[in-house]
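Visitor: this one's sequence-less:
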């Protein structure tokens, strides 16, 4: 229970990786604000876990983040663990990438992470300990075929993280990114449908394409990501800073 008394904020905390991280941090004693756009989803997962606190927040909107983080801080104190997890993953070829698609991807995955961290760090900086964790992707350290907008945003959050780690080097605050390959979440289900339609293959073959892209030939469990986040918040993680932690089945 080493996180007893700490307030964590996890964007996209109602499903998938975000929910796994939120549950893990709550298990270690943190009071965890979970954010998302769907109140029903957040309330359902928080109903059986007193350490989770739902907050409707849209990371595409600055006013929503400013007001949301302020209300979370007022309710549970400074955010000392900020997990910028909310994001969308969808692939399009260059000639099919219109500006609306590009802007929505950037607003959600990159600008949303920046604003979440900016607002959370305002309260974190008033304390003596803090952790900022960005959920990037293996696509953030190498290009992803057919996913130029997604890859660009995931590269962008790594640049954001590295710059912040330099800005606050020597302080009790660390900034790191976790870079998963394909994780077994609802995003996989949606991508199966998308690949099926674009490539004209069966659902089974579409799933095999994603599983095959992971070098160890299986999907990654959300708990494998949450354990890494949990470690970054452990008592002896202070020298881990400015890192891209790849959880990708051997992909380098």
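Guide: Yep, that arrived. Please read these numbers as outputs of a predicted model, since none were measured by experiment.
Visitor: only C-alpha atoms for contact and neighbour calcs from this point on.
Guide: Fine.
Visitor: tell me, how many neighbours does residue 184 end up with?
Guide: Counted with other Cα atoms under 10 Å, residues neighbouring residue 184 total 17.
Visitor: Could you do residue 159 as well?
Guide: Under the neighbour criterion other Cα under 10 Å, residue 159 is assigned a count of 15.
Visitor: Contacts only, for it.
Guide: By Cα atoms under 8 Å, 6 or more residues apart in numbering, residue 159 lies in contact with nothing.
Visitor: Distance check, it against residue 121.
Guide: Between residue 159 and residue 121 the distance, using Cα to Cα, to the nearest Å, works out to 17 Å.
Visitor: can you give me the helices in the protein?
Guide: In the chain, the segments counted as helices under DSSP state H are 16-27, 39-46, 62-76, 99-106, 112-124, 148-167, 186-199, 203-213, 222-232.
Visitor: Nearest to residue 242, out of those helices?
Guide: Distances from residue 242 to each of the helices of the chain were compared using Cα to Cα; the shortest belongs to helix 148-167, at 5.0 Å.
Visitor: Just want the angle from the closest one to helix 112-124.
Guide: Using axes from the mean of the first three to the mean of the last three Cα atoms, to 10 degrees, one finds that helix 148-167 and helix 112-124 are set 20 degrees apart in direction.
Visitor: Now do the buried residues in helix 148-167.
Guide: Going by neighbour count (16 or more other Cα atoms under 10 Å), the buried part of helix 148-167 is 148-158, 160-162, 164-165.
Visitor: cool, stretch 235-250 as well?
Guide: Of the residues in stretch 235-250, those scored as buried under the neighbour-count criterion (16+ other Cα under 10 Å) are 238, 241-249.
Visitor: burial measure for residue 74, as a count.
Guide: Neighbours around residue 74, by other Cα under 10 Å: 10.
Visitor: residue farthest from the centroid of the chain?
Guide: Computed with Cα atoms, centre = their mean, the residue of the chain farthest from its C-alpha average is residue 200, at 30.6 Å.
Visitor: quick one: that residue from residue 188, how far?
Guide: Spatial separation of residue 200 from residue 188 under the definition Cα to Cα is 17 Å.
Visitor: Then residue 137?
Guide: Here residue 137 is placed at a distance of 14 Å from residue 188 (Cα to Cα).
Visitor: These two: which is more packed in?
Guide: It is residue 137, of residue 137 and residue 188, that has more neighbours when counted by other Cα under 10 Å, with 28 against 18.
Visitor: Between the buried residues of helix 148-167, which sits nearest residue 230?
Guide: Proximity of these to residue 230 was ranked by Cα to Cα; the top entry is residue 161 with 18.0 Å.
Visitor: residues touching that closest one, list them.
Guide: For residue 161, the contact set (Cα under 8 Å, 6+ apart) comprises 134, 175-177, 242.
Visitor: One more pass at 7 Å, please.
Guide: Contact criterion Cα atoms under 7 Å, 6 or more residues apart in numbering gives 175-177, 242 as the residues in contact with residue 161.
Visitor: same thing with residue 164?
Guide: Going by Cα under 7 Å, 6+ apart, the list of residues near residue 164 reads residue 175.
Visitor: adding another structure so you can compare the two:
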């Protein structure tokens, strides 16, 4: 059934895999034959996604873990390995965003943004390093953001964290290149996900603007004037994970409809 699939026999771990970009990436990888371990903090969406993937590929499982904890990430990898064997592909996608003027960012806000978006990404990858580097061809992809390539107002902590993710990616790309493992990042612009829906709700509550106008305002930041789809991000991830992309390493690829 899986003959000729791009990732037949491969095991991919996807954090934040229950919805949005993570779910789209999981679908794309599974469609190409990968076994998929879906990770997140909420069991229900992960289990629903694993059930959906298993209709075509009976090798998808849900793992509840808090990626801000190094201990939980180690347990996450052990659980994934027990279900599907060693991990070949790591997609560090889990993240969250919160906004506030810089003068009003408190320690809790700062630590949460850094903890989930940067420390969580590092914990995820570090826990899986022994697996993904065990032979040439391992793939690590961080889902960062255009916020990792430029600045945005009122999200200083989020921007700092995503810039950190891009820096982490570049450091690991150099360190792991001799092992034949590639490390890259995709940097989507404003994307039609539950995370964006939360941003729209915030704009509506603070400005009184209606939801559709708020979405349109965010879409204007993308050069082509529309929101990115999760599937567009997923296809970029597939390209980076493909065997033919072994010389694409240390790159932060913007998925935003134009130059950043």
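Guide: All right, it came through fine. The structure displayed is predicted, hence computed values, not measured ones.
Visitor: before we move on, the earlier item: so of the contacts of residue 161 of structure 1, which ones are in strands?
Guide: 175-177 (DSSP state E).
Visitor: Which one (most neighbours) among these?
Guide: For these, neighbours were counted by other Cα under 10 Å; the highest total belongs to residue 177, with 29 neighbours.
Visitor: Now do the same contact list for that one.
Guide: Residues near residue 177 of structure 1 by Cα under 7 Å, 6+ apart: 133-136, 158, 161, 243-245.
Visitor: Please name the nearest non-neighbouring residue to residue 34 of structure 1.
Guide: If the residues on either side of it in the chain are set aside, residue 34 of structure 1 comes closest to residue 13, at 4.6 Å by Cα to Cα, 6 or more residues apart in numbering.
Visitor: measure that neighbour to residue 198 of structure 1 for me?
Guide: From residue 13 of structure 1 to residue 198 of structure 1 the distance is 30 Å (Cα to Cα).
Visitor: neighbour-wise, which of those two wins?
Guide: Higher neighbour count among residue 13 of structure 1 and residue 198: residue 13, with 31 against 12, using other Cα under 10 Å.
Visitor: What lines up with that one in structure 2?
Guide: In structure 2, the residue equivalent to residue 13 of structure 1 is residue 17, according to TM-score structural alignment.
Visitor: Now do the contacts for that match.
Guide: Under the criterion of Cα under 7 Å, 6+ apart, the contact list for residue 17 of structure 2 reads 23, 26, 38-40, 46.
Visitor: conserved subset of those residues in structure 1?
Guide: With contacts defined as both residues aligned by TM-score structural alignment, their matches' Cα atoms under 7 Å, 23, 26, 38-40 are the ones among the contacts of residue 17 of structure 2 whose aligned partners also touch in structure 1.
Visitor: circling back to that earlier point, list residues touching both of residue 137 and residue 188 of structure 1?
Guide: Where contact means Cα under 7 Å, 6+ apart, no residue is in contact with each of residue 137 of structure 1 and residue 188.
Visitor: related to what we said a few turns ago, which among the kept ones among the contacts of residue 17 of structure 2 count as buried?
Guide: Among these, those classed as buried by neighbour count (16+ other Cα under 10 Å) are 23, 26, 38-40.
Visitor: Would you check which pair of those residues lies furthest apart?
Guide: For these, the farthest-apart pair by Cα to Cα is 26 and 40; their separation is 12.7 Å.
Visitor: For the aligned residue in structure 1 for residue 195 of structure 2, grab the count of nearby residues.
Guide: Residue 195 of structure 2 maps onto residue 187 of structure 1 when the alignment is built from TM-score structural alignment. Each residue near residue 187 of structure 1 was counted by other Cα under 10 Å, and the total is 15.
Visitor: And for residue 187 of structure 1, nearest residue in space, chain neighbours not counted?
Guide: Nearest-residue entry for residue 187 of structure 1: residue 89, 7.1 Å, with adjacent residues in sequence omitted and distances by Cα to Cα, 6+ apart.
Visitor: What lines up with the one you found in structure 2?
Guide: In structure 2, the residue equivalent to residue 89 of structure 1 is residue 97, according to TM-score structural alignment.
Visitor: Once you drop chain neighbours, what's closest to residue 85 of structure 2?
Guide: Beyond its immediate neighbours in the sequence, the residue positioned closest to residue 85 of structure 2 (Cα to Cα, 6+ apart) is residue 11, lying 7.1 Å away.
Visitor: how close does the one you found sit to residue 177 of structure 2?
Guide: 20 Å.
Visitor: and those two? which has more neighbours close in?
Guide: Of the pair residue 11 of structure 2 and residue 177, residue 11 is the one with more neighbours under other Cα under 10 Å, namely 27 against 17.
Visitor: Please name the residues that touch that one.
Guide: For residue 11 of structure 2, the set of contacting residues under the criterion of Cα under 7 Å, 6+ apart consists of 34-36, 84, 86-89.
Visitor: Of the residues you listed - the most surrounded one?
Guide: With neighbours set by other Cα under 10 Å, the maximum within the contacts of residue 11 of structure 2 is found at residue 36, which has 31 neighbours.
Visitor: Over in structure 1, tell me which residue corresponds to that one.
Guide: Residue 36 of structure 2 maps onto residue 32 in structure 1, by TM-score structural alignment.
Visitor: possible to save the contacts of residue 161 of structure 1 as TSV with distance to residue 26 of structure 1?
Guide: Shown next, in TSV, are the contacts of residue 161 of structure 1 (distance: Cα to Cα, whole Å):
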residue	distance to residue 26 of structure 1
175	20
176	20
177	20
242	25
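Visitor: measure the match of residue 13 of structure 1 to residue 219 of structure 2 for me?
Guide: Note on residue 17 of structure 2: its distance to residue 219 of structure 2, by Cα to Cα, is 24 Å.
Visitor: before we move on, what about residue 167 of structure 2?
Guide: For residue 167 of structure 2, the distance to residue 219 of structure 2 equals 26 Å [Cα to Cα].
Visitor: Could you list which residues are in contact with the residue most central in space within structure 2?
Guide: Nearest to the centroid of the C-alpha atoms of structure 2, with distances taken as Cα atoms, centre = their mean, sits residue 93, at 1.6 Å. Neighbouring residues of residue 93 of structure 2 by Cα under 7 Å, 6+ apart: 14-16, 22, 142-143.
Visitor: Contacts only, for the spatially closest residue to it that is not a sequence neighbour.
Guide: Once its chain neighbours are removed from consideration, residue 93 of structure 2 has its nearest residue in residue 143; the separation is 4.8 Å (Cα to Cα, 6+ apart). The neighbourhood of residue 143 of structure 2, defined by Cα under 7 Å, 6+ apart, consists of 92-93, 185-187.
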